[in-house]
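Student: below are the sequence and a predicted model for it; my questions follow.
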Amino acid sequence: MVGTLPIPIKFELPEGWQAGDPDELGSPDSAFAAIHPGSWQPGSTANITIDGAYRPDPATLTDIADESVGNIEQVAEPVEVAQRSELGSAEAPGLGQVLKFSAVVDGTARELFQCQIYLSMVDTEDPEQRVVVRLVLTANPEQFRTLMDDFQAFVGSVRAESERDE
């Protein structure tokens, strides 16, 4: 079942990417998923997913990123955090991390990379209402290098949608 985001967002999907059904793409908890058909290789097509949740707890973005590493470790090993850095500003904090891991896809172990971007959005009228949106690029090493610019453009286009945007 496809997930939902607690707040509406808008974004632009880069050229060459195609929206798909998260269930069919193996990401049932995602609110959105897209693939890059031009990157297809046996057992591997690069994809972008979006998910998010209310996070009124005191967990930092680093804590939340560590939770993601733990979740991946349940299905793939070893998981290496190759890079992690804070992004954004005090008003709109973010965190990015690049993970390397091996996962079994169609019975074959495949090396995969994930770039995960966490965006924290706080309701200005009720600071207890914090939403964390996660944007993820998953690809094999070759696809990852080729499509990272697309992913960065995608991340740069993400905005919370206001009623004025409708």
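Tutor: Ah, there it is.

Student: all contacts plus neighbour counts: C-alpha atoms, from now on.
Tutor: OK.

Student: give me the neighbour count for Thr45.
Tutor: Residues contacting Thr45 under the criterion other C-alpha atoms under 10 Å number 17.

Student: roughly how far does it sit from Arg130?
Tutor: 33 Å (C-alpha to C-alpha, to the nearest Å).

Student: how far does the helix of greatest length in the chain sit from its chain's centre?
Tutor: Ranked by residue count, the top helix of the chain under DSSP state H comes out as helix 141-157. Between the centre of helix 141-157 and the centre of its chain there are 12 Å (C-alpha atoms, centre = their mean, to the nearest Å).

Student: try it against this one:
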Amino acid sequence: MAGPWDRGAEVAGLCPSVFVTVSALTAFLTMLGNAPPGPAPCTRPGVSFDPHITIDGEFRPDASALAEIADESVQRMREIAESLWVTGRDEIGSVDAPGLTQELALSAVAGGVRRDLVQSQVYLSMLDVDDPSKRSVIRLALTATADQFDSVLEDFREFVCTVRPETRTSA
């Protein structure tokens, strides 16, 4: 039976320099060695840490601003990271399709080794076309070591540009 990790191969062609997963929490916990039982992200032979993209989202019927949702993510990350700094945050998109980017620098033990990591997060708000009070927020995050980050950031940006809601067509 196919699981969420199987989507990685499907989207890897869009972002070849990073491993793509669907479950952000599972991927991050796996990276830290605290994952629940189940599949784990792949690493390339000889590479101690593979940069990866995680994608998650949630139904948010509340009126929370994207900055507040990003703050919630920072608080969750602070619980598991040794140290964490928000190094940048910008609003992106338009009134009809708002978004927010956030960059984090963190230190964490991953695979038994303390690592300095950088995470670039993108939050996209998607409204239901039939009922704008229904909103989903999608989070895409690139995690890489500080040394790897600059070399994979452009691939991540290109990948983010491909994310769009599925649109209905008339029959």
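Tutor: Looks like it came in fine. Only a predicted model underlies this, so the values are computations on that prediction, with no experimental measurement involved.

Student: show me where structure 1 has strands.
Tutor: Secondary structure of structure 1 (DSSP state E): strands at 9-10, 18-20, 32-35, 47-54, 79-88, 93-105, 108-123, 126-139, 159-160.

Student: would you format the ones you listed as JSON lines with mean neighbour count and distance to Phe151 of structure 1 included?
Tutor: Shown next, in JSON lines, are the strands of structure 1 (neighbours: other C-alpha atoms under 10 Å; distance: least, C-alpha to C-alpha, whole Å):
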{"stretch": "strand 9-10", "mean neighbour count": "12", "distance to Phe151 of structure 1": "15"}
{"stretch": "strand 18-20", "mean neighbour count": "14", "distance to Phe151 of structure 1": "13"}
{"stretch": "strand 32-35", "mean neighbour count": "22", "distance to Phe151 of structure 1": "11"}
{"stretch": "strand 47-54", "mean neighbour count": "22", "distance to Phe151 of structure 1": "8"}
{"stretch": "strand 79-88", "mean neighbour count": "14", "distance to Phe151 of structure 1": "15"}
{"stretch": "strand 93-105", "mean neighbour count": "19", "distance to Phe151 of structure 1": "12"}
{"stretch": "strand 108-123", "mean neighbour count": "19", "distance to Phe151 of structure 1": "9"}
{"stretch": "strand 126-139", "mean neighbour count": "19", "distance to Phe151 of structure 1": "7"}
{"stretch": "strand 159-160", "mean neighbour count": "13", "distance to Phe151 of structure 1": "15"}
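
Student: can you put those strands in a markdown table and add distance to Leu147 of structure 1?
Tutor: Formatted as a markdown table, the strands of structure 1 follow (distance: least, C-alpha to C-alpha, whole Å):
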| stretch | distance to Leu147 of structure 1 |
| --- | --- |
| strand 9-10 | 21 |
| strand 18-20 | 14 |
| strand 32-35 | 11 |
| strand 47-54 | 10 |
| strand 79-88 | 17 |
| strand 93-105 | 14 |
| strand 108-123 | 11 |
| strand 126-139 | 9 |
| strand 159-160 | 21 |
